[in-house]
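>>> for reference, the sequence and a predicted model appear below.
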Amino acid sequence: MVLLESLDLSHNRLSRIIPIELVKLTFLSELNLSYNYLTGEIPQGGQFFTFEASSFSNNSDVCGLPLNEPCCDFDELTKPCLPSPPTTPKVNKTDEEENVDTSDIEENMWWRVAVGLSFAFAFNLVIGVLCLPTTLGSRTLGSELQVASDEWGKAISTMHGLRRLQMSNCMLSGLIPPSLANLTSLHHLQLDGNSFFSSIPARLHNLSNLVSLKLSSCELNGSIPSDLLTLPNLQEVDLSANLDLRGKLSSILPPHSARLNNIVLTTTRVGGAIPDSFANISSLTLLDLSDFFVQGQLPPTIANLTGLVMLDISNNMLRGSIPFFGAKHPLGTFPLAYIDLSYNQLEGNILSMLFGAFGKLRYVHLRQNLLTGAIPSPDMNLTSLTWLDLSYNKLNGTISSLANSKSLVLLDLSNNLLSGKIPASVNQLLFLETLDLRNNLLTDAIPNNISNLS
């Protein structure tokens, strides 16, 4: 079932943890495990980054992203920690409870958080994940309470055993507290969706145990610290959607890394040429530099990234040709499944060289470049391909048989210089939803069997 695209097991009585093996289903686009009795942490990685919280709702003790329910490790059992209070009370409150004055709690909230959790850490009562509550009574942290960065920073910076800090979309503002660098045990730092209007503190380089860093959509500015991506245990970094965040790829990409696998810098002002040393990030599986300021050529050494699954450098200023991936990889062995180099100025007659090395390609978007040559021949191994957009190029020749591309959902070859007939094999594309061949030089009649498309 490695090609499985949809899995719905909702409304059953399934229990125990979600199998980590599901992460290997790299083509999975729809998943519904809701209304069961599942427990434990939701697996992370692969297609699981794309699923909504509704995919896992109404289970027993499921925790972790994309749910707003962080996980804690107690006695080697992973369970939700700091759960939200029930929407309706289970028992009636006594008169004494009804008369409790909560104003002091709200006024001294951050002091109590610091003292209470520091006490817990001191006595080994709190281990692992921490996520501060998003609500207290009827007050929302960071919005109505207008929490200043120095307050939550001071409250947290003394918790030296903290491993996960997740405060996404908490409406925090001000500076990112440099004191976060004191959390040397931190593995996961997720502050995305806030409004810091701040630069990234250079002291974050002290977080040598950091595995995941997510600061997307934080209205960050200034330059990315040159040593940020060199953290020895860093595996995932997402600084996307920060329009005033600057830097040069040659300065911020590490010269080598055996751990870093996800780099997402889309929609920032980072730019420059991709250095040849980029290929020394041997563990890289996902690179997203779209809507960027990338210039120059794709280095030929990119073909050395034998684990690369997703490559998106669309909407940039790339020139030159697409590197030949087949030199070091036998036919069909390169793992790339998603490639988007659209809206650049790439050129060359190299489509066969591009497609020949890939056996798992599912998504190819090369729209609006200067590519020439013929459409990939039918002997190419394109059986997994679902999306092919080569529109607005200078491709010529005929459209060869499509018999080996039966999984296609979209085929867009419009605005090229293609000639000849529409192949009769188009009727074998049973999953095709979009076919666009406009503005070419095609001749002969429309195949009668095209009506067989379902």
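Sure thing, it's come through. Predicted model, so just to flag it, every value in this text is computed and none were measured.
>>> contacts and neighbour counts: CA atoms only from here.
Fine.
>>> roughly how far apart are the residue of the chain most remote from its centre and residue 105?
Note on the chain: the largest C-alpha distance from the chain mean falls to residue 95, namely 50.1 Å (Cα atoms, centre = their mean). Per Cα to Cα, to the nearest Å, residue 95 is found 19 Å from residue 105.
>>> likewise residue 297?
Distance of residue 297 to residue 105, given as Cα to Cα: 58 Å.
>>> out of those two, which sits in the busier spot?
Using other Cα atoms under 10 Å, the more surrounded residue of residue 297 and residue 105 is residue 297, with 18 against 13.
>>> my read: the more buried one touches residue 313, true?
No - the criterion here is Cα atoms under 8 Å, and residue 297 misses it with residue 313 at 11.2 Å.
>>> give me the common contacts of those two.
When Cα atoms under 8 Å, 6 or more residues apart in numbering defines a contact, no residue borders residue 297 and residue 313 alike.
>>> what residues are up against residue 444?
Here residue 444 is in contact with 420-422 (Cα under 8 Å, 6+ apart).
>>> give me the element it is part of.
For residue 444, there is no host helix or strand (DSSP states H and E).
>>> cool, and residue 308?
Using DSSP H and E, no element contains residue 308; it sits outside every helix and strand.
>>> how far away is residue 106 from residue 170?
Residue 106 is 16 Å from residue 170, where distance means Cα to Cα.
>>> which one of the two has more residues nearby?
Neighbour count, other Cα under 10 Å: between residue 106 and residue 170, residue 170 has more, with 21 against 16.
>>> that one touches residue 196, doesn't it?
No - contact criterion Cα under 8 Å: residue 170 and residue 196 do not qualify, at 11.0 Å.
>>> may I see the buried residues of the helix or strand where residue 355 lies?
Per DSSP H and E: residue 355 is located in helix 351-356. If you call a residue buried by 16 or more other Cα atoms under 10 Å, then helix 351-356 has these buried ones: 351-353, 355-356.
>>> do the same with stretch 321-330
321-326, 329.
>>> what does stretch 194-204 give?
194-201, 203-204.
>>> with stretch 221-237 instead?
The neighbour-count check on stretch 221-237 (16+ other Cα under 10 Å) flags 221, 223-226, 228-237 as buried.
>>> just stretch 275-283 next, same as before
For stretch 275-283, by 16+ other Cα under 10 Å, it's 275, 278-283.
>>> from those, which ones fall inside strands?
Among those, none falls in strands (DSSP state E).
>>> put this next to the previous one:
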Amino acid sequence: MISSTMHNFPSCILFLLLTLTANLFLPSLSEKCNPDDKKALLQIKNEFGNPTKLSSWDPTTDCCNGTWSGVSCDTDTQTFRVNNLDLFDLDLPQPVSIPPSITNLPFLFYLSLTNIPNLVGAIPPSISSLTKLQYLYFSQNNLTGVIPNTLSQIKSLITLDFSYNKLTGPLPDSLSSLPNLGGITFDGNQLSGSIPESYGSFPDSFTSLTLSRNSLSGAIPASLAKLNLSFVDLSRNSLVGDASVLFGSNKNTQKILLARNSLAFDIGKVGLSANLNSLDLRNNKIYGTLPEGLTGLKFLHNFNVSYNSLCGQIPQGGNLRRFDAYCYAHNKCLCGSPLPACKT
């Protein structure tokens, strides 16, 4: 009932007052954020210990209005479901695990939790319930435990990056069943065991294999010869044997980084990709003579074959002229510029 005093207001002012009063009690009419998504985000904030960097996650505001740090919603389909969660440098007040409530955001296609020193514990197998995920980044944290095999259930995955954590155990052999996977980056962990034979069955979309700075051992599977990798980094492990399967003149390889292993194969017999711009083979047991094809690599800007068992004349010309003696040092019997001349 409108009081008698309100009858004295002009009708236009009365209408305005009634409208403003109604809007105070009906904020949801203009809010685009799905209430389930908003609830999940506020639970995540709580599970993180309410870090100051998430102070923009204000329950009285719309989580899809662009002010919630690291949160984006699907505006293309007008469903406004939270599909992107990108959190980094969070000042967590104490060590916590990956918030369980993340799995209550079923429309996520991009999930990144990076450079959060107080993010600890295991990667939860339940992450596989996020069946729309395409990009998953858990890098530069302090996560422990194994990489869960359940990741192979997320058939939409394109990129996996768990680099620079404290993950242990083997490489999951089931990852090769992911039909859209483009690359895995697991550098800087404590992963052990061998590279699975199944990794030769990655799809054609798979172009990046980076596993450096781990404790991987054994031989590189011959099946990897079937891959056409643009970027491969297996450096600083304990791998042995033949790595020639990673080379090929018919491939599009740009970077091959194999330094600090115990690999042994004849470098003179490998084919070289015309796109090769980085080749680091130092500190292995590689033998043979350097292939003449190195002088024809137009994009080569990083090259090091020191501390191996190479012999013979160093090819002359092309981009090889930019590399000094350090890049060839400590081999069995390499000779020629920039090293001392070969003995006749």
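Perfect, I can see it now. What you are looking at is a predicted structure, and each value in this text was computed from that prediction instead of being measured.
>>> work out the TM-score between the chains.
After superposition, the two chains reach a TM-score (TM-score structural alignment, normalised by the length of the second structure) of 0.73; 285 aligned residues with a Cα RMSD of 3.6 Å.
>>> tell me which of the contacts of residue 444 of the first structure fall in strands.
Counted as lying in strands by DSSP E, out of the contacts of residue 444 of the first structure, are residue 420.
>>> now the contacts of residue 444 of the first structure: which count as buried?
Using 16+ other Cα under 10 Å, the buried members of those are 421-422.
>>> apart from its neighbours in sequence, what residue is nearest residue 107 of the second structure?
Distances taken as Cα to Cα, 6 or more residues apart in numbering put residue 83 closest to residue 107 of the second structure, at 5.2 Å, once the chain neighbours are dropped.
>>> nearest residue to residue 155 of the first structure in space, ignoring adjacent ones along the chain?
Distances taken as Cα to Cα, 6+ apart place residue 114 nearest to residue 155 of the first structure, at 4.6 Å, with adjacent residues excluded.
>>> confirm that neighbour sits in a helix?
Yes - assessed with DSSP: H, G, I helix; E, B strand; the rest coil, residue 114 of the first structure lies in a helix.
>>> still on that earlier bit, from the buried residues of stretch 321-330 of the first structure, which two are the most distant?
Using Cα to Cα, those reach their maximum pairwise distance at 321 and 329, which is 18.6 Å.
>>> and the equivalent of residue 151 of the second structure over in the first structure, how far is that from residue 418 of the first structure?
In the first structure, the residue paired with residue 151 of the second structure is residue 228, using TM-score structural alignment. Distance, residue 228 of the first structure to residue 418 of the first structure, using Cα to Cα: 47 Å.
>>> residues near residue 340 of the second structure, how many?
Counted by other Cα under 10 Å, the residues lying close to residue 340 of the second structure total 10.
>>> ignore the last one, residue 17 of the second structure
Other residues near residue 17 of the second structure come to 11 when the count uses other Cα under 10 Å.
>>> what do we get in the first structure for it?
Counting by TM-score structural alignment, residue 17 of the second structure lines up with no residue in the first structure.
>>> which stretch of helix or strand covers residue 17 of the second structure?
In this structure, residue 17 of the second structure is located in helix 11-25 according to DSSP H and E.
>>> and that helix, how far from the chain's centre?
Relative to its chain's centre, helix 11-25 of the second structure lies at 52 Å (Cα atoms, centre = their mean, to the nearest Å).
>>> after it, which helix or strand is next?
Next in sequence after helix 11-25 of the second structure, counting helices and strands by DSSP H and E, comes helix 35-47.
>>> and that following helix, what's buried?
Buried residues in helix 35-47 of the second structure, defined by neighbour count with 16+ other Cα under 10 Å: 37-45, 47.
>>> which helices and strands does that helix pack with?
Using 3 or more Cα pairs under 8 Å, 6 or more residues apart in numbering; DSSP states H and E as the contact test, no helix or strand touches helix 35-47 of the second structure.
>>> please tell me how far residue 351 of the first structure sits from residue 230 of the first structure.
Distance of residue 351 of the first structure to residue 230 of the first structure, computed by Cα to Cα: 35 Å.
>>> which residue packs closest to residue 342 of the second structure, ignoring adjacent ones?
That would be residue 335: by Cα to Cα, 6+ apart, it lies 4.9 Å from residue 342 of the second structure.
>>> just to revisit the earlier point, specify which member of the buried residues of helix 351-356 of the first structure is nearest to residue 150 of the first structure.
Minimum distance to residue 150 of the first structure across those is 52.5 Å, recorded for residue 355 (Cα to Cα).
>>> residues contacting that closest one?
Residue 355 of the first structure is in contact with 376, 380, counting by Cα under 8 Å, 6+ apart.
>>> any figure for the gap between it and residue 294 of the first structure?
Computed as Cα to Cα, the residue 355 of the first structure to residue 294 of the first structure distance reads 23 Å.
>>> residue 402 of the first structure now?
Using Cα to Cα, residue 402 of the first structure is found at 34 Å from residue 294 of the first structure.
>>> more crowded one of those two?
For residue 402 of the first structure versus residue 294, neighbours defined as other Cα under 10 Å are more numerous around residue 294 (25 against 21).
>>> surely residue 262 of the first structure and residue 284 touch.
Yes - judged on Cα under 8 Å, residue 262 of the first structure makes contact with residue 284 at a distance of 6.3 Å.
>>> neighbour count: the two, which is higher?
residue 284 (24 against 21).
>>> any idea how far residue 405 of the first structure is from the more buried one?
Look at residue 284 of the first structure and residue 405 of the first structure: by Cα to Cα, they are 28 Å apart.
>>> could you identify the most distant pair in the buried residues of helix 35-47 of the second structure?
Most distant of the buried residues of helix 35-47 of the second structure, by Cα to Cα, are 37 and 47, 15.1 Å apart.
>>> what's near enough to touch the residue mapped onto residue 371 of the first structure from the second structure?
By TM-score structural alignment, residue 371 of the first structure lines up with residue 286 in the second structure. Residue 286 of the second structure sits next to 263-267, 308-310 when contact means Cα under 8 Å, 6+ apart.
>>> ok, the residue nearest to residue 286 of the second structure when sequence neighbours are not counted - contacts?
Leaving aside its chain neighbours, residue 286 of the second structure sits nearest to residue 264 (4.5 Å; criterion: Cα to Cα, 6+ apart). Contact analysis of residue 264 of the second structure by Cα under 8 Å, 6+ apart lists 240-243, 284-287.
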